[in-house]
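**Q** Okay, predicted coordinates and the sequence, questions at the end:
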Amino acid sequence: MFEFIDTAVTGDQFLLALYDTLIMVSVSLGFGALLGIPLGIVLVLCRPGGILPNVALHQILNPVVNILRSLPFIILLISILPVTRWLVGTTIGTPGAIVPLVVFIAPYIARLVESSLLEVDDGILESANAMGASTFQTIWHFMLPEAASSLILALTTATIGLLGATAMAGTVGGGGIGDLAITYGYQRFDAFATLTTALVLIVIVQLLQTFGTRLARRIRRE
């Protein structure tokens, strides 16, 4: 009379969720870096006392970055649902999660880049100025190489933060490991699925941090 339904997560489902998570992280990080790195550079250049001080531009960009960074990801995700639907045609699944993830990570990267570039010694900038370097040359040949190690660590931190955000996207059907944990681990009381997803996320974070730290150390020695 009763049909048994197997609610346990399968290996194929787990691999698909892991694949979706990696796609979300890589695509969101790529677009977020394309937006965040230039934004961080502009914040450094146009700040009072910067190479190209522009008070008006800085007073516009700085609050916008602060506002976007102050919103918890889950609130940001819900707030821009109409924008997400307009851009990608859906608000669920991996495509629906990528848009809010980009909006979430871009200002975060901008702040990390800004912090890294502000650590560059003033003597480096004075040397660039003495050599007659243009603004672009100062950024490309002096500031970015000098801050390379710090930038690597900054992007590593951003990637780990993005990984955590993809897990939260699962609460609204965003796909990936987070969605698997909610659907099977929480809603179906599958402790094994919850534990497995948590361990996988921990392993990924450890691998990312180890890789980023070693790469930054190598660049610093060079």
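**A** All right, it came through fine.
**Q** can we go C-alpha only for contacts and neighbour counts from here?
**A** Noted.
**Q** Next, count neighbours for residue 59.
**A** Residue 59 is flanked by 13 other residues according to other Cα atoms under 10 Å.
**Q** actually residue 54, not the one I wrote
**A** 16.
**Q** so how far is the helix or strand where residue 153 lies off the chain centroid?
**A** Here residue 153 sits within helix 148-169, counting by DSSP states H and E. Its chain's C-alpha centre and that of helix 148-169 lie 5 Å apart, by Cα atoms, centre = their mean, to the nearest Å.
**Q** now stretch 128-140
**A** 29 Å.
**Q** and that stretch, which residues are buried?
**A** 128, 138-139 (16 or more other Cα atoms under 10 Å).
**Q** contacting residues around that stretch?
**A** Stretch 128-140 is touched from outside by 51, 125, 142, with contacts defined as Cα atoms under 8 Å, 6 or more residues apart in numbering.
**Q** what about 7 Å?
**A** The list of residues contacting stretch 128-140 from outside it, by Cα atoms under 7 Å, 6 or more residues apart in numbering, reads residue 142.
**Q** Quick one: end-to-end length of it, please.
**A** In stretch 128-140, first residue to last residue: 11 Å (Cα to Cα, to the nearest Å).
**Q** structure B:
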Amino acid sequence: MRRDQSLLEVFQSYTNWEDVDLTKLWENTQDTLYMTFASLVAVFIIGLVLGLLLYETSRRNGGFAKIVYYITTFLVNVFRSIPFIILIVLMIPFTRALLGTMTGPTAGLPALILSAAPFYARLVESGFRDVDKGVVEAAEAMGASKLQIIGKVLIPESLPSLVAGITVTAISLVGFSAIAGIIGAGGLGNMAYLDGFQRGRNTVVLVATITIVFIVFILQAIGDIAVKRIDKR
């Protein structure tokens, strides 16, 4: 009987809907979306540049190109290997020096960008490697410049992979933003932890979690539709 009562109490703790402040939920959802998309823009640009650098330097035999490749690979692998929760703690002094604060959605951006850009760079490099070498060689034989090959061959041919990669990265950023929220960056993670868990409001935790899942589903659906429309194979 005690066990039944305890299970009933647990169930009831997740259905106290009066604990949920819809205004606060919307504000925190906006913070999560801001952190996700603001960092995603920077990640796309930095990741594209790094991925292109990795791809180009790996194809060259010159000593300088090899040095650049190994240094870039080392840095990418290092930042990909650091768990996000550790990285954001390591970034606290840098974030405070750069922004003057370590709280709020904007304060979470440096760590989000630094964690996701190397990951996306590897996806970009992989996408470029999957481009048919014959197409690249044909463009080179026709006298196309390096910029023309990049803009008219590599990026268009690998676009489905690039879009699929940025979709995966966006979903990862949603999860990272929730972790950032726990240490003061705001967003749904902050709401789930401070307003929900620490105050014993399980319904708030549940609603924040469902909202995050909903955002992820929407991002995945948008990404899948975009890839299907772009991929002409």
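**A** That came through, no problem. These figures come from a predicted structure and were not determined experimentally.
**Q** mind listing the helices for structure 1?
**A** Here structure 1 has its helices, by DSSP state H, at 11-46, 55-70, 73-79, 81-88, 93-118, 122-130, 135-138, 144-146, 148-169, 176-180, 191-221.
**Q** and residue 172 of structure 2, what pairs with it in structure 1?
**A** Under the alignment (TM-score structural alignment), residue 172 of structure 2 pairs with residue 161 of structure 1.
**Q** ok, so what distance separates its match from residue 47 of structure 1?
**A** 26 Å.
**Q** residue nearest the centroid of structure 2?
**A** In structure 2, the residue lying closest to the centroid (Cα atoms, centre = their mean) is residue 173, at 3.1 Å.
**Q** Which residues are in contact with that one?
**A** Contacts of residue 173 of structure 2 by Cα under 7 Å, 6+ apart are 36, 112.
**Q** repeat that with 6 Å
**A** residue 36 (Cα atoms under 6 Å, 6 or more residues apart in numbering).
**Q** What is the equivalent residue in structure 2 for residue 115 of structure 1?
**A** So, by TM-score structural alignment, residue 115 of structure 1 is matched to residue 126.
**Q** hang on, the earlier thing: hey, which of the helices of structure 1 is tucked in deepest?
**A** helix 176-180 (a mean of 28; mean count of other Cα atoms under 10 Å).
**Q** That one maps to which residues in structure 2?
**A** Counting by TM-score structural alignment, helix 176-180 of structure 1 corresponds to 187-191 in structure 2.
**Q** Now do the matching stretch: distance to the chain's middle.
**A** For stretch 187-191 of structure 2, the distance to the chain centre is 17 Å (Cα atoms, centre = their mean).
**Q** Alignment lookup: residue 136 of structure 2 to structure 1.
**A** Aligned partner of residue 136 of structure 2 by TM-score structural alignment: residue 125.
**Q** What span of structure 2 is stretch 15-26 of structure 1 aligned with?
**A** Using TM-score structural alignment, stretch 15-26 of structure 1 pairs with 26-37 in structure 2.
**Q** what's the closest non-adjacent residue to residue 101 of structure 1?
**A** Using Cα to Cα, 6 or more residues apart in numbering and skipping the chain neighbours, the partner closest in space to residue 101 of structure 1 is residue 28 (5.9 Å).
**Q** picking that back up, average separation of the match of stretch 15-26 of structure 1 from the aligned part of structure 1, please.
**A** Stretch 26-37 of structure 2, aligned to structure 1 and superposed, deviates on average by 0.5 Å (mean Cα distance after the TM-score superposition for structure 1).
**Q** who touches that stretch?
**A** With contacts defined as Cα under 6 Å, 6+ apart, stretch 26-37 of structure 2 is touched by 105, 173-174, 187-188.
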